[in-house]
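[1] Just a sequence and a predicted model for now, questions to come.
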Amino acid sequence: MIQLSQVSKVVQRHPFHLVDPSPWPFVASLAAFTCTIGGVMYMHAYANGQFVLTCGFSILFISMFVWWRDVVRESTFEGHHTGIVQQGLRYGVILFIVSEILFFFAFFWAFFHSSLAPAIEIGSIWPPKGISVLNPWEIPFLNTLILLLSGCTVTWCHHAIVANFRSQAILSLSLTVVLAILFSSLQVYEYKMADFRLSDGIYGSTFYMATGFHGFHVFIGTVSLFICLIRLIQYQLTQQHHFGFESAAWYWHFVDVVWLFLFVSIYWWGGL
């Protein structure tokens, strides 16, 4: 005789997705906490700080991979992402992007607090004496063009998916991933060529925290778009169901807009 609880599990009479218990939120939170501890240890030159930071990032990356794998399976193969579920996911992504905006708001606040009224300890001038700032019209401006072009290609991909132009969608998303990798490579090169470091006073702290945190967002966005590219090649993104790509595209446009503020305020105005 079939129990009533078993029948209710087999026959779902609502459009919502009640997710099964998962260990990945707990593992990801521990990994994020490990990253925080490791980052503080590394920045203050504690022993094994870099090792703790690397371990935290590794566990976080693995938990992201297996968590996304479960979400993709629920969406593509189990059919749990109904219209109402997708609407809830959209609200969640919007709230997540708003929280990231507040992160960058704090970094910009710190930058303008120090630059608009420089303390007497740094000579009451900005940039502080002894800091050789980067030329904004070299690598930063090139990176600006690259990131804006990647925003165009990811929009092209979105329209191609909606219009069911598969070859155009694959081409445009591949170009977006290549441009994202090029941006990150140029930023790493820029960091190596810079004459100041994170430990060089308030300028180095605000510069590397703002641009480095943005660079981390570029890395996360690149991974997201690359996974979307793999799913697109495997016919997992359709005209009606492509929210995974849509959320990655929203995130990428957010990264574009933040970089414009970084370029104008920190690279250009901050280096005058």
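    Ah, there it is.
[2] Please make it C-alpha for all contacts and neighbour counts, starting now.
    Will do.
[3] Quick check, central residue of the protein?
    residue 217 (2.9 Å; CA atoms, centre = their mean).
[4] and the closest residue to that one other than its chain neighbours, how many neighbours does it have?
    Leaving aside its sequence neighbours, residue 217 sits nearest to residue 255 (CA to CA, 6 or more residues apart in numbering; 6.9 Å). Counted with other CA atoms under 10 Å, the neighbours of residue 255 add up to 22.
[5] residue contacts, residue 255?
    214, 217, 218 (CA atoms under 8 Å, 6 or more residues apart in numbering).
[6] Assign a three-state SS to the last one, would you?
    Classification of residue 218 into helix, strand or coil gives helix, according to DSSP: H, G, I helix; E, B strand; the rest coil.
[7] The first one too?
    Reduced to three states with three-state DSSP, the structure at residue 214 is helix.
[8] any idea how far residue 207 is from it?
    Look at residue 214 and residue 207: by CA to CA, to the nearest Å, they are 11 Å apart.
[9] same deal with residue 7?
    Counting by CA to CA, the gap from residue 7 to residue 207 is 58 Å.
[10] Looking at these two, which one has more neighbours?
    Taking other CA under 10 Å, residue 7 and residue 207 do not tie; residue 207 has more neighbours (21 against 10).
[11] what's the helix or strand for the more buried one?
    helix 201-233 (DSSP states H and E).
[12] any idea which helix or strand comes after that helix?
    Taking DSSP H and E, what comes next after helix 201-233 is helix 243-262.
[13] residues of that following helix that come out buried?
    Residues 243-256, 258-259, 262 are the ones in helix 243-262 that count as buried (16 or more other CA atoms under 10 Å).
[14] helices and strands around the host helix or strand of residue 88, which ones?
    Secondary structure assignment for residue 88, by DSSP H and E: helix 83-116. Judged by 3 or more CA pairs under 8 Å, 6 or more residues apart in numbering; DSSP states H and E, helix 83-116 is in contact with helix 201-233, helix 243-262.
[15] do you know which of those helices lies nearest residue 155?
    Smallest distance to residue 155 across these (CA to CA): 7.5 Å, for helix 243-262.
[16] list the helices and strands the helix holding residue 207 packs on?
    Helix 201-233 packs on helix 83-116, helix 166-193, helix 243-262, going by 3+ CA pairs under 8 Å, 6+ apart.
[17] Got another one to weigh against that:
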Amino acid sequence: MMIHTKIINQYQHFSFHLVDPSPWPILTSFSLLNLTIGAVSYMHGYPNGGYILTSGLLLTVLGMILWFRDIIIEGTYLGHHTQEVKNGLMLGIILFIISEIFAFLSVFWCFFHSSLSPAIEINAWPPAGITPLDPFAVPLLNTVVLLSSGAFITWSHHALISGDRKGAIVGGIFTILLAIIFTALQYAEYLEAPFTMADGVFGSTFFASTGLHGIHVIIGTIFLLVGLIRIINYQLTTKHHFGLEAAILYWHMVDVVWLFLYVFVYVWSAN
């Protein structure tokens, strides 16, 4: 099967990429199943649920690393990523970002459903006994930090396109540092919050929305870090840098979602 596929690739007269058989999709599928079973077992207190969850997470990460490694090799060294393939990849990342937006939309739906028309048991927003966080303290600082990171990664992108490799690397480094600062500040904010996720619908919607965003920040940071490493290793050029463009699109989505979170979850809820 491998030989047959390679022969087709050698004599093909079209610009699409016929992918060779790979073990990583099936490995990642079973790893995700293991991760799900482990998460459910851990949350319900079953014996060894934590070990199953940890093994599922490690196997999922391993499968993703090996799978993405092969894709980088195909695009960077084997020349399989033609313009048609890049167009397909761009469509894929756009659809993926749209799906992420709808995930945040579901959380915002819950927030507005509870805040715009509170149930009689709540009677007000925020509910009585809940002290919301000061939106002009750590949340405002985090807003400046995150928007600044978006500016730096845009600078890095334009520097790479114009052939300024040093500027691309410096911009990427500053972006990652700011992303780490954002995550650290949000963690500190969680530790000092006067309420928890168990404090009714306010605590649930707050930690669900900001926590979901925080996970996306961590994923985006890893995404950008991989792009920076590839720039340093001369794998991304002025013409061949789709991986970085995908990471930048994802990061800008994270920026925009945070603006909505800051305005409604922090500022509006505090007034």
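    Good, I have the coordinates. Because the structure is predicted, anything quoted here is derived from the model rather than measured.
[18] ok, back up a step: so which of the contacts of residue 255 of the first structure persist in the second structure?
    Compared against the second structure with both residues aligned by TM-score structural alignment, their matches' CA atoms under 8 Å, the contacts of residue 255 of the first structure retain 214, 217, 218.
[19] need these in JSON lines with distance to residue 147 of the first structure, can you?
    Listed next are these as JSON lines, based on distance: CA to CA, whole Å:
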{"residue": "214", "distance to residue 147 of the first structure": "12"}
{"residue": "217", "distance to residue 147 of the first structure": "13"}
{"residue": "218", "distance to residue 147 of the first structure": "10"}
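[20] show me the contacts for residue 218 of the second structure.
    179, 183.
[21] So for residue 60 of the first structure, what's the nearest residue that isn't a sequence neighbour?
    In space, residue 60 of the first structure is closest to residue 31, 5.0 Å off (CA to CA, 6+ apart).
[22] Near the one you found, how many other residues are there?
    22.
[23] Following superposition onto the second structure, what is the mean distance for the helix or strand it falls within?
    Counting by DSSP H and E, the element that carries residue 31 of the first structure is helix 24-43. Mean deviation of helix 24-43 of the first structure relative to the second structure after superposition (mean CA distance after the TM-score superposition for the first structure): 3.8 Å.
[24] After that helix, which helix or strand is next? Please name it.
    Following helix 24-43 of the first structure in sequence, per DSSP H and E, is helix 49-72.
[25] which helices and strands does that next one pack with?
    helix 24-43.
[26] repeat that for 10 Å
    helix 24-43, helix 201-233, helix 243-262 (3 or more CA pairs under 10 Å, 6 or more residues apart in numbering; DSSP states H and E).
[27] Pull the number of nearby residues for the closest residue to residue 266 of the second structure other than its chain neighbours.
    Spatially, and ignoring its direct neighbours in sequence, residue 266 of the second structure is nearest to residue 135 (5.3 Å; CA to CA, 6+ apart). Look at residue 135 of the second structure: counted by other CA under 10 Å, it has 18 neighbours.
[28] and residue 135 of the second structure, how far is that from residue 110 of the second structure?
    21 Å.
[29] Burial check on the residue lying closest to residue 243 of the first structure once chain neighbours are set aside, number of neighbours?
    Among residues not flanking residue 243 of the first structure along the chain, residue 86 sits closest, at 7.1 Å (CA to CA, 6+ apart). For residue 86 of the first structure, the count of nearby residues is 19 (other CA under 10 Å).
[30] swap in residue 6 of the first structure?
    Around residue 6 of the first structure there are 9 residues (other CA under 10 Å).
[31] So for the helix or strand hosting it, what gets flagged as buried?
    Residue 6 of the first structure belongs to helix 4-10 when assigned by DSSP H and E. Of the residues in helix 4-10 of the first structure, none count as buried by neighbour count, 16+ other CA under 10 Å.
[32] Next: stretch 136-154 of the first structure.
    136, 139-141, 143-144, 146-151, 153-154.
[33] which one among those gets closest to residue 229 of the first structure?
    residue 154 (11.0 Å).
[34] Let me see the contact set for residue 237 of the second structure.
    Contacts for residue 237 of the second structure (CA atoms under 10 Å, 6 or more residues apart in numbering) come out as 76, 160, 161, 162, 163, 165, 230, 231.
[35] meant to ask about residue 204 of the first structure, not that
    Contact partners of residue 204 of the first structure, counting by CA under 10 Å, 6+ apart, are 128, 131, 133, 196, 197, 198, 210.
[36] okay, now residue 87 of the first structure: neighbour count?
    Neighbours around residue 87 of the first structure, by other CA under 10 Å: 12.
[37] Oh, that last question was meant for residue 57 of the second structure, not what I typed.
    Neighbours around residue 57 of the second structure, by other CA under 10 Å: 19.
[38] now do residue 23 of the first structure
    10.
[39] Mean distance between the helix holding residue 88 of the first structure and the second structure after superposition?
    Looks like 0.5 Å for helix 83-116 of the first structure (mean CA distance after the TM-score superposition for the first structure).
[40] so how far is that helix off the chain centroid?
    11 Å (CA atoms, centre = their mean, to the nearest Å).
[41] for residue 108 of the first structure, what are its contacts?
    Contacts of residue 108 of the first structure (CA under 10 Å, 6+ apart): 102, 114, 206, 207, 209, 210, 261, 262, 265, 266.
[42] do you know how far the nearest residue to residue 38 of the first structure once chain neighbours are set aside is from residue 148 of the first structure?
    Nearest in space to residue 38 of the first structure, with sequence neighbours left out and distances taken as CA to CA, 6+ apart, is residue 53 at 4.0 Å. According to CA to CA, residue 53 of the first structure stands 31 Å off from residue 148 of the first structure.
[43] Tell me which of the helices and strands packed on helix 83-116 of the first structure lies nearest to residue 82 of the first structure.
    Here helix 243-262 is closest among these (CA to CA), at 11.0 Å.
[44] Quick one: average offset of the closest one versus the second structure, please.
    Helix 243-262 of the first structure sits 0.3 Å off on average (mean CA distance after the TM-score superposition for the first structure).
[45] could you dump the helices and strands packed on helix 49-72 of the first structure to CSV with distance to residue 59 of the first structure?
    Listed next are those as CSV, based on distance: least, CA to CA, whole Å:
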stretch, distance to residue 59 of the first structure
helix 24-43, 6
helix 201-233, 15
helix 243-262, 22
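[46] Does the residue nearest to residue 266 of the second structure belong to a helix, a strand or coil?
    coil.
[47] List the contacts of it.
    Here residue 135 of the second structure is in contact with 141, 262, 263, 265, 266, 267, 268, 269, 270, 271 (criterion: CA under 10 Å, 6+ apart).
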